[in-house]
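Q: Task: produce atomic coordinates for the following.
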Amino acid sequence: MEEVKGPLLITEKIMRIIAAISLVGMAAMTGADVFLRGAFNTPIFGCEEIVAILGVIAVGFALPYAHYQKSHIGVEILVRRLPRRVREPLELLTTLATLFLVGIITWRMFLYAGTLAESGEVSMNLELPEYYVVYVLAFGFFVYALCLLADVVKFFRKRGA
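A: Sure, this is the predicted structure:
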């Protein structure tokens, strides 16, 4: 699993950087739009769409990082009080359930992006193809699923050692 873990960590790091750049882009676009509206009464055409796309990229590409940082929501108050022999299988069960759900979300998003591509759906103002955005988000969920799968493998390897 170490040979998979290396590329997975590199992918997560690249995705984290892209997510951070997207957040900065969202702030810059919003700030520029507000400034231009106030100072010159000239908004940036399509700013809302660009900010929304950058938001999707930021969220989708931050999922693996949030997983590695354990910054997702959990019921820590209850779980912390359980003995270790109960806590570890419970964490495995939670990870497997999350992997199942994220796997379904990823699969369905790829299918939905294909449907959007076939229909030629575009954004309202800039007329950008929407399926690209869905593919990007699906990729973020796919990498998140790989991170979860790596945790499951790590659990069983730790048990076997």
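Q: make it CA atoms for all contacts and neighbour counts henceforth
A: OK.
Q: what about the most centrally placed residue in the chain, distance to residue 92?
A: The residue lying closest to the centre of the chain (Cα atoms, centre = their mean) is residue 60, at 2.4 Å. According to Cα to Cα, to the nearest Å, residue 60 stands 23 Å off from residue 92.
Q: Then residue 41?
A: From residue 41 to residue 92 the distance is 55 Å (Cα to Cα).
Q: tell me what the one helix or strand residue 115 maps to is packed against?
A: Per DSSP states H and E: residue 115 is located in helix 84-119. Contact partners of helix 84-119 among helices and strands, from 3 or more Cα pairs under 8 Å, 6 or more residues apart in numbering; DSSP states H and E: helix 130-160.
Q: Would you do the same for the sequence below? I want to compare the two.
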Amino acid sequence: MPFSAWLREHYREKGPMKLLAFALEALAALALALLMLLTCADVIGRYFFSNAVDGAVEMTEIAIAVIVFAEIPVITWRGTHVVVDIMDNAFGPTLVRFLESLTSLIIAAALYFLGNRIFVEAARSLRRGEVTEHLQLPVGYVIQYIGVMCWVAAAGTLVWSACRLYERRRTAASA
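A: Below you'll find the model as predicted:
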């Protein structure tokens, strides 16, 4: 099966979002595979050779940050996060749509401002030359990655909300 057909079959996003979702999930999968190999090497080294992998804890922390923050934008624009909708029937469809749009705007704004603040902290970390303890890796680049992923998630939230509004209007117009 060609890659384009596989991508069409497994990703429901449209346009560039499809490739971005694939790229972010591939990044998370690669980080997870490397984390698995690192953990195996560390355990084997520790128990059979009495010598753990130096910096394994630091690499694990970085890999987890890569995995989590690569998936946040994908989860956000797919709308697959946890939603509590026990009051939807009591409010009615118009108020529910309004509240959904309002919460999407609040979440997007929060992610945007969080990304800004994280980027300020990353710049400070790079300015100070902060590095990890054993491997001496610059911490600021990981922090910048987290900030960028917050911005991507904010944009994804707005796109998801706009698509939901468009789909509802189109459905209402055709009904």
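Q: Once they're superposed, tell me the TM-score.
A: Comparison of the two superposed chains (TM-score structural alignment, normalised by the length of the first structure) gives a TM-score of 0.87, and 157 aligned residues with a Cα RMSD of 2.0 Å.
Q: The second structure: which residue goes with the residue nearest to the centre of the first structure?
A: Under the alignment (TM-score structural alignment), residue 60 of the first structure pairs with residue 69 of the second structure.
Q: biggest helix in the first structure by residues?
A: If you go by DSSP state H, the first structure has its longest helix at helix 2-40.
Q: That helix packs against which elements?
A: Using 3+ Cα pairs under 8 Å, 6+ apart, helix 2-40 of the first structure sits against helix 47-68, helix 130-160.
Q: Mind putting these into CSV with distance to residue 103 of the first structure?
A: Shown next, in CSV, are these (distance: least, Cα to Cα, whole Å):
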stretch, distance to residue 103 of the first structure
helix 47-68, 14
helix 130-160, 6
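Q: mind checking which of the ones you listed is nearest residue 86 of the first structure?
A: Residue 86 of the first structure lies closest, by Cα to Cα, to one member of those: helix 130-160, at 13.8 Å.
Q: How much space separates residue 72 of the first structure from residue 121 of the first structure?
A: Residue 72 of the first structure is 33 Å from residue 121 of the first structure, by Cα to Cα.
Q: Who has more neighbours out of these two?
A: Set residue 72 of the first structure next to residue 121 and count neighbours by other Cα atoms under 10 Å: residue 121 wins out with 15 against 10.
Q: wait, what's in contact with the aligned partner of that one in the second structure?
A: Correspondence of residue 121 of the first structure to the second structure, assessed by TM-score structural alignment: residue 130. Counting by Cα atoms under 8 Å, 6 or more residues apart in numbering, residue 130 of the second structure touches 138-140.
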